[in-house]
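Trainee: this is a predicted model, with the sequence first.
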Amino acid sequence: LLSEKLICADETTVQVLREEDRKAETKSYMWVYRSGEFAENPAVIYDYQPSRAAACVKDFLTGYSGCLLTDGYSAYNTLEQVTQAACMAHARRKFTDAQKASPSKKAGKPEKALSYIAKLYGIEKQAKNLTSQARQQLRKQQA
């Protein structure tokens, strides 16, 4: 996985009922790392950790120097040799949350942002079966 150009990472809470020296109610974390969508040798690795500390991701990704696609959680920003990339699904969720929270029924900034994101998703759908060069060209032309 560490030899890939792109790694996608996210973490989520898990509850472990019987773990030495920890209460069953204690939050633990499953850190998930996977290769990018177009990797020749796809891989997914689940890394159980008792915390969400930056040290967890630092230890796991030691020596990695590619692109890291994440939700923007600050622990990922502690990695010095990676190029950070933001997950569009996580960014989109912020706008759908803002849209739901808005008392106004008329279109505003969240709707405008969601419209742009929908266009980008459409371009990605077109690009899915293209070669990496053709995909890059399509993105440059239309995104």
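Mentor: It's in.

Trainee: please make it C-alpha for all contacts and neighbour counts, starting now.
Mentor: OK.

Trainee: closest to the centroid, which residue in the protein?
Mentor: Centroid-nearest residue in the chain: residue 70, 3.1 Å away (criterion: C-alpha atoms, centre = their mean).

Trainee: does that one touch residue 88 like I think?
Mentor: No - counting by C-alpha atoms under 8 Å, residue 70 stays clear of residue 88, with 9.2 Å between them.

Trainee: which residues of this protein fall in helices?
Mentor: Using DSSP state H, the helices of the chain run over 54-60, 88-101, 109-127, 132-142.

Trainee: before we go on, here's another structure to hold up against the first:
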Amino acid sequence: MGRCGVALQPLVDALKQELLTQPVLHADETPLPMLKPGNGKTHRAYLWSYCSTPLSSMKAVVFDFAESRGGKHAELFLDRWRGTLVCDDFPGYEALFKSGITEAGCIAHARRKFHAL
């Protein structure tokens, strides 16, 4: 499996580079169990997903595995990208919005913001 991952990494890197040319992206993070080596127990890791919009001519999703849900993972993935990010109300995205990325919440996010008013 490791060899396959290494062989496919250039393709993933090229897809990520192309995805980051899009003006609008969707992002989400999904928890998944990860076996902690040496102790036989699992802990919560995250699979971050970044995808183009349904209106984009390029349909793509890039998954980025991380051992935590820290917003630093989204910051590292998106790096210097500046566009509109569609995401939920997870506070980990806040630093991105302060750095110049435009926030566009999903429906549930918009409902929470509206009810808070």
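Mentor: Looks like it came in fine. Computed from a predicted structure; not experimentally measured.

Trainee: superposing both, give me the TM-score.
Mentor: Once superposed, the chains reach a TM-score of 0.71 (TM-score structural alignment, normalised by the length of the second structure), with 93 aligned residues with a C-alpha RMSD of 2.0 Å.

Trainee: related to what we said a few turns ago, of all the helices of the first structure, which one is nearest residue 25 of the first structure?
Mentor: Nearest of these to residue 25 of the first structure, taken as C-alpha to C-alpha: helix 54-60 at 20.6 Å.

Trainee: wait, residue 24 of the first structure sits on residue 15?
Mentor: Yes - contact criterion C-alpha under 8 Å: residue 24 of the first structure and residue 15 qualify, at 6.9 Å.

Trainee: now do the contacts for residue 90 of the first structure.
Mentor: Contacts for residue 90 of the first structure (C-alpha atoms under 8 Å, 6 or more residues apart in numbering) come out as residue 71.

Trainee: and the gap between it and residue 10 of the first structure?
Mentor: Look at residue 90 of the first structure and residue 10 of the first structure: by C-alpha to C-alpha, to the nearest Å, they are 11 Å apart.

Trainee: what touches both of these two?
Mentor: With C-alpha under 8 Å, 6+ apart as the test, residue 90 of the first structure and residue 10 both reach residue 71.

Trainee: ok, for the alignment partner in the second structure of residue 41 of the first structure, nearest residue in space, not its chain neighbours?
Mentor: Taking TM-score structural alignment, residue 41 of the first structure has residue 58 as its aligned residue in the second structure. Take residue 58 of the second structure and drop its neighbours on the chain: the residue closest to it by C-alpha to C-alpha, 6 or more residues apart in numbering is residue 52, 7.0 Å away.

Trainee: quick one: residues contacting that neighbour.
Mentor: By C-alpha under 8 Å, 6+ apart, the contact set of residue 52 of the second structure is 19, 22, 24, 25, 26, 58, 59, 60, 61.

Trainee: show me what contacts the nearest residue to residue 66 of the second structure once chain neighbours are set aside?
Mentor: What sits nearest to residue 66 of the second structure in space, not counting adjacent residues and going by C-alpha to C-alpha, 6+ apart, is residue 46, at 5.3 Å. With contact set as C-alpha under 8 Å, 6+ apart, residue 46 of the second structure has these partners: 29, 30, 31, 32, 65, 66, 67, 68, 69.

Trainee: so what does the lengthiest strand in the second structure touch, helix or strand wise?
Mentor: Longest strand in the second structure by number of residues, with DSSP state E as the criterion: strand 24-36. Applying 3 or more C-alpha pairs under 8 Å, 6 or more residues apart in numbering; DSSP states H and E, one finds that strand 24-36 of the second structure makes contact with strand 41-51, strand 84-87.

Trainee: need the contact partners of it.
Mentor: The contact list for strand 24-36 of the second structure, computed with C-alpha under 8 Å, 6+ apart, reads 41-53, 69, 83-88.

Trainee: same thing with stretch 66-78 of the first structure?
Mentor: Contacts for stretch 66-78 of the first structure (C-alpha under 8 Å, 6+ apart): 4-10, 52-55, 57-58, 81-87, 90-91.
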